Structures are given as structure tokens and as C-alpha cells.
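Enquirer: Give me a 3D structure for the following:
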Amino acid sequence: MELKGLAAVVTGGASGLGEATARLLAANGVTVAIFDLNRAAGEAVAAAIGGTFCAVDVTDDASVDAGFAAARAAQGQERILVNCAGTGNAIKTAARSRKDGTIRHFPLADFDRIIQINLVGTFRCIAKSAAGMLALDPMADGERGVIVNTASAAAQDGQAGQAAYSASKGGIVSLTLPVARDLMDDGIRVNAILPGIFNTPLMNAAPDPVKDSLAASIPFPKRFGDPAEYASLVLEMCRNSYFNGEHVRLDGAIRMAPR
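Expert: Purely as a prediction, here's the structure:
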């Protein structure tokens, strides 16, 4: 796929993996709309790359519809969608309190929240973006568009406390092939990336000893991933027209321990 002159939407584009992706796409001639809840950060990134910011909650149908309408009015129908919006929590399925011995289970509202943001929110954006792409004429190579989703290494080896997060990211891995098959006759490709431990705002908030220990657990290179490395793989998945229906780990060969 030739990227120059195309339009893209990047969810979660105000920071971390999404910001790096938005910046790299823009540097390669793509006009980018950023979907995010952080207006100040999102508007700053959009201004820096000559793009558009749309305040979007991926768990809300009307919000996503309004975001796509605003993005398309500003830059035309997107041919590229990158889903980076997501969050996590750390709660055991059931546990006994070390303080008083009381037993509690995973609050189901907290489980549902992660599924709604990471999995349902991702699919909501996929479905709405793909419907828009179907209205486009195919390009010279027969493609109408490409979708890249963000899963996680935790989809395959989630740690203790990651039941909701791993389930949400495992769902993204599992939907990759069937969605690619749903859209194959219309020239829309679908892939997923499974990042390991990356240098994002969430990880930067951890204490230095925790970050040092995590970095040491990565086989090679012994450091956190750089968001620019994630963005580079997104770019390759967009450019390489034979990349379809695939999920790829990007993790320095780490395999997560139980805790």
C-alpha cells in the first residue's frame, strides 16, 4: 500500500503507542485523526502533526460515530485504522486478604469495564471504519484499506491478576483472522500486534526498582520497547500488502512469569 496522501484514524493517539504511531504515519505523508479522551494531549499531538483531534470514548456508540464523522469531514474517509486505545487492571479472580483473612472475588463491573474498552471498543471502531472503507473505490493494487489492532503478550501468557486484561487482548488476537476473512473480498486487511513491556506513560509511573527488574527479565534487548518500534511495525503492516490475518509478538522474546 502506498501511504502518501491517505487518511488514518488512530485511537488512543494522544500518548504512548498511539502517539508514536500517529507521528510516524504523519511523517510518511498520511493525514491522521486522533481519537482519545485526553483533549489537551490529543490536541497538542494533532497540532504537531497537522492532524485532527476528536474527543472519543470507544465504549460509546454515539461518541465513536461522531468521531468518525468529524475525522472524515476534515480529512476524508480513512483507509488506515490503528486501534491503540486500551487500559488494564490487576485483580485476582478470588483471593484471601492478608490483613483479616476475608475472601473476595474479582468485581464483575471491573472485569466488564476492561472488556468493554479493550475488546468491544476495538471491535466497534473496526466495524464502523470498515463500513466506511467499503464505500471507497479500490486502489491500484485492489486494496481499500488496512486495520491494525493492539493486543498484548498477555493474550498468550498473562500473569496473575490479569484475567480481564488477558481475556480482552486474547479476544483481539482471536478476532483477527475471522475479521480479515469477513473483509477479504473487499480488499481490507486486518492484523494485530502483541506488544510486550513498552516504555509508555503507564510504565513510566512505576518505581525505578520495578522497572529495572522488568527490564532485566527481557531476554534481548534488556530494556523496555520504544513506542517508535511499535509504530515501525504498524507502518510495515500498512505498507506490505501481503501482511494479512496475522498477529505478531513484539516483545524482545519475553515470556511472562506467573507473577
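Enquirer: make it CA atoms for all contacts and neighbour counts henceforth
Expert: OK.
Enquirer: Secondary structure element holding Phe53?
Expert: Under the criterion of DSSP states H and E, Phe53 resides in strand 52-55.
Enquirer: same for that strand, what does it pack against?
Expert: strand 31-36, helix 39-49, helix 61-75 (3 or more CA pairs under 8 Å, 6 or more residues apart in numbering; DSSP states H and E).
Enquirer: quick check, distance from it to the centre of its chain.
Expert: Its chain's average C-alpha position is 17 Å from that of strand 52-55, according to CA atoms, centre = their mean, to the nearest Å.
Enquirer: Tell me which residue is most central in this protein.
Expert: The centre of the chain sits closest to Cys84, judged by CA atoms, centre = their mean, with a distance of 2.3 Å.
Enquirer: how close does it get to Ala73?
Expert: The spacing between Cys84 and Ala73, counted by CA to CA, to the nearest Å, is 22 Å.
Enquirer: How about Pro201?
Expert: Counting by CA to CA, the gap from Pro201 to Ala73 is 31 Å.
Enquirer: try Gly170
Expert: Separation of Gly170 from Ala73 (CA to CA): 34 Å.
Enquirer: more crowded one of the two?
Expert: Taking neighbours as other CA atoms under 10 Å, Gly170 and Ala73 compare with Gly170 leading, 21 against 10.
Enquirer: Another sequence for comparison is provided below:
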Amino acid sequence: MEVNGNTFLITGAASGLGAATAERLVSAGGKVVLCDLSDAVRSHAEALGDSAVACSGDITSQEDMQAAVEAAVELSEGRGLAGVVHCAGVVSVAKLVNRDGTPADLDAYAKTIQINLVGTFNVMRLAAAAMAKNPPSDEGERGVIVNTASVAAFDGQVGQCAYSASKAGVAGMSLPAARELSRHGVRVMAIAPGVFETPMMAEIPDEAAAALAAAVPFPKRLGKPDEFARLAEQIITNTMLNGEVIRLDGGIRMQ
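Expert: Model prediction:
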């Protein structure tokens, strides 16, 4: 799959991993539809020029995501939606039983699963349906889906039951989705980032962020969004990458 001349849908594109991915794909000659609930997505799209279009969208909404997919198809000028890099999601922290003996809030757990897991499935199904209509490349490829899991899917910390479960679900969908969509020439991959410099990380205390950075074997720092974007670009362009989850974490293993 070539980036140059093709059109991609990026969710969670107002900042962080999604914004960096949109910038990289545009710099490589691609067109992008930036989708996010934040109004900041519009100014970001404007900064990227004519190759970028912004749309407001809730990833759990069929109507919103169908509109985002259709916007990408329109932007492609007949070539169709070539790929999705799905970065939208939330981080949640809650213990099963609090110090006072109160059990975790069930609605909060369900919300995390709804956004991170059901939202991912929603984006995948609508994007795949559009990609299946594309003319195949010489190798029969019609599209590629890159989801965002997390190292927490494999070694989640205390208080991450909801978040870890949601991201483990994203990781678990990669292979069966890749197998199913192979008949349509659509690849499915996932990236499992470690600790990265994103707005989500800005929400934790500086001391905690420093401790996480120190826990990375090498390099001893937080990941940079463009490092995620570079891997997403490599997945798009390397047809043999399919049905797998790639950890992008500097070797960190959460405790």
C-alpha cells in the first residue's frame, strides 16, 4: 500500500498519536480525514492544507463514523478509503475495591469498554466495508487497518482492569479480523504503545511520569508521537505485516 496519492482516516487526530500520524501521512503525499470530538481537530486539519479534512465524530456512533468514512471516500476522488489508523480512546484508572471497601463503578467500567473496544470494532467494520469496494492492487490489496492497543493489554498495572481489558480486546481482534478480511484484501494490525508524550500523559503528576520514563530500559524517556506515526507508516507500506500486534515501548514491562 502506497501512502502517496491514497486517502486515510485518522481517529483521535486532534492531538497526540493521531495528530502525528496525520502529519506524517500528509508529508508522504497522502490525504487524510482527521476525526475527533475535540474542536482542535479543525485547526489541525487547516494547518495541514488541502490534503486534510476535519470531521467531528464519536467513534461509538454508527452515524458519525459512517460520515467520516464517506468523507474519506469523497476526498479520495474515486480511489476509495485506503486505510485507517485508529488512535481514539480513553485511559481509566479504578480499583475493583476502594480503600473504604466500596466496589468499582460498573458504569465507568462499561464506558471504557464501550469507547476503547466497541468503538474500535465500530470503526473497523465500517471502514472494512468501504475498503472491500476498492479496486485491488497488483497484489490484491484493497486496504489496511491499524488499531491502537497498549502494553497494558499484556501487563496492566493495579487499577487498570477496565483499560487493560479494553486494550486486550483490541489486541485479540487483530488476528481473527485479519483472517476474515483477507478475502477482501484488507490487512489488520495493531500497535501497542508503551508510555508516550501525549495529552493523556499530561494528566498524571510529573513525578509519576518521570518514574515511568525511568522504567523504560532504553531509551530512558517517554516515546514521541512521531515514533508511533513512523511505525504506522511502515505498517501501511509493508504488505507482509498482517494479523499482528507490535509493541512499541522501549522494552518496558509494567509492574
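Enquirer: what about the strand holding Phe53 of the first structure, how far off from the second structure?
Expert: Its aligned residues in the second structure lie a mean 0.5 Å from strand 52-55 of the first structure after superposition (mean CA distance after the TM-score superposition for the first structure).
Enquirer: The helices and strands packed on strand 52-55 of the first structure into TSV, with extra columns for distance to Ile126 of the first structure?
Expert: Formatted as TSV, those follow (distance: least, CA to CA, whole Å):
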stretch	distance to Ile126 of the first structure
strand 31-36	13
helix 39-49	21
helix 61-75	11
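Enquirer: how about the ones you listed, which one is nearest Met237 of the first structure?
Expert: strand 31-36 (16.7 Å; CA to CA).
Enquirer: Which strands and helices lie in contact with the closest one?
Expert: Right, strand 31-36 of the first structure is packed against strand 7-11, helix 16-27, helix 39-49, strand 52-55, helix 61-75 by 3+ CA pairs under 8 Å, 6+ apart.
Enquirer: can you redo those as JSON lines with distance to Gln162 of the first structure?
Expert: Rendered in JSON lines, the data for these read as follows (distance: least, CA to CA, whole Å):
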{"stretch": "strand 7-11", "distance to Gln162 of the first structure": "23"}
{"stretch": "helix 16-27", "distance to Gln162 of the first structure": "20"}
{"stretch": "helix 39-49", "distance to Gln162 of the first structure": "28"}
{"stretch": "strand 52-55", "distance to Gln162 of the first structure": "28"}
{"stretch": "helix 61-75", "distance to Gln162 of the first structure": "27"}
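Enquirer: Identify, out of those, the most deeply packed stretch.
Expert: Stretch with highest mean neighbour count among those: strand 7-11 (a mean of 28; mean count of other CA atoms under 10 Å).
Enquirer: Just give me how far it sits from the chain centre.
Expert: 11 Å.
Enquirer: Trace Glu227 of the second structure over to the first structure, please.
Expert: Under the alignment (TM-score structural alignment), Glu227 of the second structure maps onto Glu229 of the first structure.
Enquirer: Same check on Gln114 of the second structure?
Expert: Aligned partner of Gln114 of the second structure by TM-score structural alignment: Gln116.
Enquirer: Which of the three states applies to the residue lying closest to that match once chain neighbours are set aside?
Expert: Leaving out its chain neighbours, the residue that sits closest to Gln116 of the first structure by CA to CA, 6 or more residues apart in numbering is Thr59, at 6.1 Å. The three-state label given to Thr59 of the first structure by DSSP: H, G, I helix; E, B strand; the rest coil is coil.
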